[in-house]
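**Student:** Based on what follows, work out the 3D shape:
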Amino acid sequence: RCSCRRLRLGGPVIPSARPRQRGRLGALLPALALGVGSLLLAASPASAADAPAIPGLDPAADIVVFWGDGCPNCAKQEVWLTEVEQQHPDLRIARYEVWNDAANRELFVTAGEHRGFEAGSVPTTIIGERVWIGWTGAIEQDMSAALAMLERGEPPAPGVFGTTGAGTCSTEAMECTAAPDPITVDLPLFGEVSLGDKSLLVSTVIIGFVDGINPCSLWVLSILLAIVLRTGSRARVIAIGTTFLVVTAAMYGLYMAAFYSALTVVGYVGVIQWVVAAVAGVFGIVSAKDYFAFKRGISFTIKDSAKPGIYQRMRAAAGQRALIPALGATIVLAVGVSLLETPCTAGFPVLWTGMLHANGVGPAETAGLFVAYMVPFLVDELVVFLAAVVTMRALKMQERHGELLKLFAGVTMLVLAAVMVISPELMEDPLAALALFAGAFALAGVIHVVTTRVRARRAAPTASAPPTPPSPRAS
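**Tutor:** Alright, predicted model coming up:
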């Protein structure tokens, strides 16, 4: 059991293959996510200081490790643990080998029952109520951060991190899956950060792209550009369009950071995983429904009652003769529209942040992956914007386009929500992740083709029916 009273971890910084860097995004908690955060906090388990001891385990241990003799991933973790012990002699680590010791396997199962994880993969590490399954660069960094919290007298947030996929060894088949090599990039403000496993990078890029093609943001941008283009000034179009995109992207970043912070506070335990999947599933069902019944019943779109106000703010921004007041009006417009668009775009951020927590991604990797998310997220809007700048004509967003985009987004969200519940470790395999997205897109395409043909057949008899002949006159 890890207790806050055991504050004897003095000495050098806990070693890590990459220095832990604090993502500035994780420190922001805008009011936009207070409702979500409060719901999650209501489901939060007890703090580590109040965690009940696991029967049979060393009650004085700061770290409990379940490992297997011959497991290469366990051997990699052992190198790190040895360095930690050398630098912190007072740190107590309890090790339990489970491949060859039946009694330790029973303790492993007992620990899983008490901490909410399946005792099927090693290495599994426990600090208080925080559990890590596997050994990857992201887990190493997060574990280092947890030990640093102990040094400051703070209990690590409870939760289960990692899966039975990469970086683990099965306790039944004694087969191991190597952790994929992480990708590192050098980012301004953050320095060198890791993008985590290639599979997470692939999933992030695809989710960001699908999230970006939502009809709400495309409709607002196309209408704004159409109004500004009436001024005939390409420079004004560039200035106002760029300001709008930057502000809306920043607002979106605040929302995602808030949800990530909320999950960090409450810990990613089993019930939270189900909550994330359920929320994403609801958004997916409603989005897919809009393809068949657009704006009928529950619909996550911009309400028609809000559109006159948006039009008025757009005209106010475009009608300012001086550029500075026009940009100020554009900022106000972008903030307001971002709040109105929240129902349109909330599903994918919920899924993405949940996916990162399920795989034990730390703040530094999250910062890098956030950049990887926002680049494809803005691609479609940049295409619309650049087309308007070059041609001085605005692309018009039709309702049928919005319906089709809703279908693809909804099906993708439903598939990912199911994966979060059934087998989240699939997202650790790049090929499996690509196959999931390809399958979701193919399913949406099939639904669209079948629906189009059915609608055409239903409309054909009505269109081709001969006119009713006039009734003969009575002689």
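
**Student:** use CA for all of it now, contacts and neighbours both
**Tutor:** Noted.

**Student:** so who does Leu414 touch?
**Tutor:** Ala280, Gly281, Gly284, Ile285 (C-alpha atoms under 8 Å, 6 or more residues apart in numbering).

**Student:** These in helices, which ones?
**Tutor:** Among the contacts of Leu414, DSSP state H puts Ala280, Gly281, Gly284, Ile285 in helices.

**Student:** re the thing from before, tell me the one among the contacts of Leu414 nearest to Val454.
**Tutor:** Val454 lies nearest to Ile285 out of those, by C-alpha to C-alpha, at 21.2 Å.

**Student:** what about the closest residue to that closest one other than its chain neighbours, helix or strand, and which?
**Tutor:** Nearest in space to Ile285, with sequence neighbours left out and distances taken as C-alpha to C-alpha, 6 or more residues apart in numbering, is Gly410 at 6.1 Å. Assessed by DSSP states H and E, Gly410 sits inside helix 399-422.

**Student:** Please provide the structure for the following sequence as well, for comparison with the first:
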Amino acid sequence: MDFKKLKKFLLIFLFLFILFNVSPVFSQEEETVLYFFYGKGCPHCAQEEIFLEKLIKKYPEVEIKSYEVFGNRDNAKLLLKLFEICGESGQVRVPATFIGDKVIIGYLNEEITGIRIENILKECLENGCEDSLERLEKCECKKEEAEKDQIIHFPVIGLINLSKMSLPVLTITVGALDGLNPCAMWVLLFLIVLLLNTRSRKRMLLIGGTFIVASGIVYYLLLSAWLNLFLAISYVNLTRIIIGIFALGVGIWQIRNFIKFKPGVCKVTDGKALGDKIKNGFKNRTQKLVTSPLTFGILIGIIILAFGVNLVEFFCSAGLPAIYTRILTLNNLSSLSYYLYLLLYTFIFILDDLIVFLMAFITLSKIGFTEKYNYWATLIGGLLILILGILLIFRPEFLMFG
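**Tutor:** Okay, here's the model as predicted:
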């Protein structure tokens, strides 16, 4: 009798042991899945891939599902859908890592982002967690930006975001080159000459100031249009290659002009047919506006003139806005950051116009550019565009700063 009771007790104990210890193991193995979204050519994605290869050896019970988004439209759409559910903007940003109810966007290094990923994974293995896709379908996700970890404190200097140091430099460089293009300034210089003849600082300030501000706004809107176009198709590698080939052609064309001693000649507004008509049309319109009585309608006319001039300047800029905005979309940025960079670019673009105008306003004398300036500006611009084109085609990861 005692033996039967003991046997029954052992059977109950064995059943409870299996129920509370074996079942969780199966559930953990079934639920521990890491979803990794990456882009071909993305340097941060490549770093995380190396880390994940080490991680899978350390935790063989973890399953990693990888999705390439730059060349696969379906994977990109899936990532955008997951971002949308998580309250993220509708932009492809990689690398993106999903574990349970956690979403990590970006990757700095193994010591910072890698440790965070491993800690989340350990928590899942110890306590169990649902599949990320199932949680996301329930609108349950917690975003963790790897970007925050890239802000490092240096003695004396203070806080510096290491991953964003190069992009502002590129923005300032390209924006300055775009603004210093001789083709983009002839209308302003012509406008200044006409305003100087009036000998009225008030008229000069109102008309010239309106022209510069309107030019900045119009250029910003045109840059935004390029940005939104490339963001909509940012996961298509073909656009990057097309813009790269375009940049190569423009760079070679600029260098050819330098070699042939034809610097500063705008192919859109200088010519014998359509170019002359465009240039003469702008001159006639500008002269009419400057010499007319100063009214609200005249200021509206100046704004319309600025819009037309900036459309022409887009051709004179040799595609720099398109090249820059395509490079911008290669980087993992928030929506606000994208537009702040465009704002910085626009400010640098009109800064030279502003300086020239203020010097003329203060001294009431004409400011212009020498042939030597035009000569070297053509070479520098051509070389920079050529280099950017080569990088866009063959080494896009060098242009991914964030």
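
**Student:** quick one: what's aligned to the residue nearest to Ile285 of the first structure in the second structure?
**Tutor:** Here Gly410 of the first structure is matched to Gly382 in the second structure, going by TM-score structural alignment.

**Student:** and its match, how many neighbours?
**Tutor:** As a burial measure, Gly382 of the second structure scores 24 neighbours (other C-alpha atoms under 10 Å).

**Student:** Distance-wise, check it relative to Asp352 of the second structure.
**Tutor:** Distance of Gly382 of the second structure to Asp352 of the second structure, given as C-alpha to C-alpha, to the nearest Å: 20 Å.

**Student:** Same check on Lys77 of the second structure?
**Tutor:** 42 Å.

**Student:** Go through the helix holding Gly410 of the first structure and flag the buried ones.
**Tutor:** For helix 399-422 of the first structure, burial by neighbour count (16 or more other C-alpha atoms under 10 Å) applies to 402-420.

**Student:** Ala358 is in contact with Ala138 of the first structure, correct?
**Tutor:** No: using C-alpha atoms under 8 Å, Ala138 of the first structure is not in contact with Ala358; the gap is 11.3 Å.

**Student:** Identify the residue nearest Ala329 of the first structure in space, chain neighbours excluded?
**Tutor:** Distances taken as C-alpha to C-alpha, 6+ apart place Ala317 nearest to Ala329 of the first structure, at 4.9 Å, with adjacent residues excluded.

**Student:** Trace the one you found over to the second structure, please.
**Tutor:** Using TM-score structural alignment as the criterion, the counterpart of Ala317 of the first structure in the second structure is Leu289.

**Student:** Same question for Ala306 of the first structure.
**Tutor:** Aligned partner of Ala306 of the first structure by TM-score structural alignment: Ile278.

**Student:** cool, and Gly284 of the first structure?
**Tutor:** Using TM-score structural alignment, Gly284 of the first structure sits opposite Gly251 in the second structure.

**Student:** show me the contacts for its match.
**Tutor:** Gly251 of the second structure neighbours (C-alpha under 8 Å, 6+ apart): Gly381, Gly382, Leu383, Leu384, Ile385, Leu386.

**Student:** right, and out of these, which lies closest to Tyr338 of the second structure?
**Tutor:** Distances from Tyr338 of the second structure to the contacts of Gly251 of the second structure, taken by C-alpha to C-alpha, are shortest for Ile385, at 21.2 Å.

**Student:** Once you drop chain neighbours, what's closest to the closest one?
**Tutor:** Gly251 (5.0 Å).

**Student:** and if you look at Val250 of the second structure?
**Tutor:** Of all residues not flanking Val250 of the second structure in the chain, Ala318 sits nearest, at 6.3 Å (C-alpha to C-alpha, 6+ apart).
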